[in-house]
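[1] Sharing a sequence plus its predicted fold:
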Amino acid sequence: MATYRRQQVSPYLLFFIITSSQIGVGVLGFQRIIAKYAGYDAWISVIIAGLIVHAVVWFMYKLLIAAKGDIIDAHKQLFGNIIGSTFSLVIMVYYLLLSISVLRLYIEIVQVWMFPTLATWVLATIILFLLYYIISGGFRVVVGIAFLSGIFTALLYALLFHLPHKYVHMDNILPFLDHSFKDLLLSAKQTVYTMAGFEILLMVFPFIRNGNSSQKFAQFGVAFSTLIFTLSALTTFLLLSEKQIQHVIWSRIYIAMLIHFPFLERFEYILISSFLIKVISILALSLWGTSRGLKLIFKWKQKYALILISVISLIVCQLLETRYQINAFADYTSKISLYLFYVYIPLFSIIFMLTKSRKATL
């Protein structure tokens, strides 16, 4: 699908798009989830998961280059307008579910750690209004937020990995490879939700200038995100015992309580407040992808699609009240992501390329 050049962004910005969409609230507490199967070896599982994501991104590029457009174009070319639009709609629904889960998880963190009496709809409404303003500015504005979020990530984690040495126990992670490969794979499976976000590539590809040669920036982005997740898991295991990890929902916030500077107290408050820009960048990208997808599928104006999904997000966030409901919603989103992007997209890419090559030889 043709895209006006003035709407496109430079290829190197894809690095910031990928990292900003991947590194979110999941990094604050995924250590507890991955440690269930592989214990202190779970940081190795993060690397395995990162390698799998690299492979999925490679399949995505093969598909998008062959289709010369986004995932909606690819579906229509292979399945036709009606069936193709139905498959594309499933992916748009996933983007929306991911947005809602990220938004609700962040609000829950704010409610638990900072403002226990804060109503869910109040913060959700404020964030969604801000997102509407950002997305209405166009794709380049959304990428600008992602760029700022990427710079912020580097600065934030420079502080977050400043560990209190008296609490560090190097023997925690020894011996290496104390678990079976099956356990490592099960642990890697648990990182699906944390690693999510890179799938926005399926919608942003036409907006990348010289997109066919931009894969290296996407792969660099995945590598950087994997490095952050690995360091986050590894440093958490150095500080907390396995029993502590299993009983602390947001281990990185708990560790932030141990960090003190002569000029700064309650670093966890700074961490949670600062994470808002990370949440905004993830939501801006995913809601932009959803609204644009609905625009292309149903021929709506994008602003109307954006209003609709913002209202749906607000309602669903209000319905998710308990920790069990929020966690179940995130798990449901994770399962969809697993089958949709780790199974369906590679298979669809292979079928699409085989079909294209067969038509070319006829």
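    Cool, got the structure. Numbers count the residues shown, from 1 in each chain.
[2] make it CA atoms for all contacts and neighbour counts henceforth
    Fine.
[3] Can you tell me which helices and strands the strand or helix carrying Gly50 packs against?
    Remark: Gly50 resides in helix 42-67, with elements defined by DSSP states H and E. Helix 42-67 sits against helix 30-38, helix 71-79, helix 181-189, helix 201-204, helix 215-239, helix 345-361, with contacts defined as 3 or more CA pairs under 8 Å, 6 or more residues apart in numbering; DSSP states H and E.
[4] hold the first one in mind and look at this next one:
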Amino acid sequence: MHPSGPNINKNAQVSAFYIFFVIHSMQIGAGIMGIPQILFIQAKGSAWISVLLTGILLHLTVFIMVKLLQQYENADLFMIQKKLFGKWISLLLGTIYLSYLFLVVSSIILTYIEVVQVYIFPDIPNYQLSFLLIALAVYAINGGFRVAVGTSFIFFFVSSFMMLLLIKPITLIEWVHYLPIIQAPLRDILMGAYQTSYTVIGLEILLFIYPFIINKRKIAVAAHSAVFYTTFILFFVTFVSIGYFSGPQLENQIWPTLSMFKIVTSPIIERFDFLAVAFWIFIILPNIILFTWLISYGAKRLYHVKQKHALYVLAFLLYLVVSIVYDRTMIRNLSTSAGNIGFYIVFVYPWILYLLIVIKKKMQQLKGRNTP
């Protein structure tokens, strides 16, 4: 164990208990609105199996991330890369990582704006809604890391009721849609699990906030609980979508989750899908806040600038990009690129780092034995 690492003020640290809310909030965002369609096109009625395979992969990734972080006393990704690759290569890798995070948060904002334009305000321009979302994120991040974590904690409970809106679609499920259980080749089911990567992006925050955790021994339990709950939500939404829609219907539904809310009515509210889109901001906002905090904090660690200055530059760049991109195809390509890159960064890269650390330690041990 090496003692070096970022010095974090005790006033900025949080309990491992909050890791559950942070990771879950990072993973459940824009992707869950459309993931059932994407999975069904790939794996047909066996799409729910793809979600379960994704859950297994998530737990394996949490395991290796915790093992990786435990190799050092107070490490984050930037410190680990610097120890393995040196100053300049680690700077390059860190810059690539931040660029990837910027791509992700841009796609999240654009996806939500597109949903609002389709369902509620067709004529609202990107620059108005993006300004609101980015301004709220900047305001929260200026309050510090604890405020950013607090938004994920509070909005988790505010938005949890939305799953209750699927009770009505559950009563209309056609169970024959699930038969036969295996409706696609193994390759397609595995590809479905691969394509879920955009939806579960966010787990990588664990590699950055480890020094902010007070009781680090409990971080594994909190992280595993978070990905288990995320897997359950994805499985639930996908399973209900397959049972409720026919195959052709589901393939043509861009946002199946929101479409199922349309059939929910009450004497007071006729269109619950409008309400769902409005309340979805409580799911999206913690996503945006935490990703934006992550990029600004990463810029501080990499380039030794004040986080506040990095935050304002980042907010301007985000606003510029989101205001320019408006075409549905461009947004879909952006999300697809984020998911494809995210698969290797989230699920593959930690294993490479851990393997390199093990090899480096073995070489040091052999060198020590051979030294007279």
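    Sure, I can see it. Note that the coordinates shown come from a computational prediction; the quantities given were computed from them, not determined experimentally.
[5] sorry, back to before: pull out the buried residues from the helix holding Gly50 of structure 1.
    Counting neighbours by 16 or more other CA atoms under 10 Å, one finds that the buried residues in helix 42-67 of structure 1 are 42-50, 53-54, 56-67.
[6] do the same with stretch 150-164 of structure 1
    Gly150, Phe152, Thr153, Leu160, Phe161, Leu163.
[7] Stretch 340-357 of structure 2 too?
    Asn340, Ile341, Gly342, Phe343, Ile345, Val346, Phe347, Pro350, Trp351, Leu353, Tyr354, Ile357.
[8] okay if I get those as JSON lines plus distance to Leu172 of structure 2?
    Shown next, in JSON lines, are the buried residues of stretch 340-357 of structure 2 (distance: CA to CA, whole Å):
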{"residue": "Asn340", "distance to Leu172 of structure 2": "35"}
{"residue": "Ile341", "distance to Leu172 of structure 2": "37"}
{"residue": "Gly342", "distance to Leu172 of structure 2": "35"}
{"residue": "Phe343", "distance to Leu172 of structure 2": "35"}
{"residue": "Ile345", "distance to Leu172 of structure 2": "39"}
{"residue": "Val346", "distance to Leu172 of structure 2": "37"}
{"residue": "Phe347", "distance to Leu172 of structure 2": "36"}
{"residue": "Pro350", "distance to Leu172 of structure 2": "42"}
{"residue": "Trp351", "distance to Leu172 of structure 2": "43"}
{"residue": "Leu353", "distance to Leu172 of structure 2": "48"}
{"residue": "Tyr354", "distance to Leu172 of structure 2": "47"}
{"residue": "Ile357", "distance to Leu172 of structure 2": "52"}
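[9] nearest to Phe145 of structure 2, of these?
    Val346 (22.1 Å; CA to CA).
[10] With Met33 of structure 2 as the reference, measure out to that closest one.
    21 Å (CA to CA, to the nearest Å).
[11] now do Leu234 of structure 2
    For Leu234 of structure 2 relative to Met33 of structure 2 (CA to CA), the value is 10 Å.
[12] What of Arg369 of structure 2?
    Applying CA to CA to Arg369 of structure 2 and Met33 of structure 2 gives a distance of 57 Å.
[13] Ala16 of structure 2 too?
    In terms of CA to CA, Ala16 of structure 2 sits 29 Å off from Met33 of structure 2.
[14] For Val9 of structure 1, what is the corresponding residue in structure 2?
    Under the alignment (TM-score structural alignment), Val9 of structure 1 pairs with Val14 of structure 2.
[15] Its match contacts Phe212, doesn't it?
    Yes: counting by CA atoms under 8 Å, Phe212 is a contact partner of Val14 of structure 2 at 6.2 Å.
[16] higher neighbour count, the two?
    Neighbour count, other CA atoms under 10 Å: between Val14 of structure 2 and Phe212, Phe212 has more, with 24 against 19.
[17] neighbours around Arg5 of structure 1, how many?
    There are 11 residues near Arg5 of structure 1, going by other CA under 10 Å.
[18] Quick check: it touching Asn210?
    No: using CA under 8 Å, Arg5 of structure 1 is not in contact with Asn210, being 10.3 Å away.
[19] Which residue in structure 2 aligns with Leu306 of structure 1?
    By TM-score structural alignment, Leu306 of structure 1 lines up with Leu311 in structure 2.
[20] do the same with Gly150 of structure 1
    Aligning on TM-score structural alignment places Gly150 of structure 1 opposite Phe156 in structure 2.
[21] distance of that match from Ile209 of structure 2?
    19 Å.
[22] Over to Ser106 of structure 2?
    Noted for Ser106 of structure 2: a distance of 21 Å to Ile209 of structure 2, by CA to CA.
[23] Pick out whichever of those two has more residues nearby.
    Between Ser106 of structure 2 and Ile209, Ser106 has the larger neighbour count (other CA under 10 Å), namely 25 against 20.
[24] Identify the residues contacting that one.
    Taking CA atoms under 8 Å, 6 or more residues apart in numbering, we find Ser106 of structure 2 in contact with Leu318, Val321, Val322.
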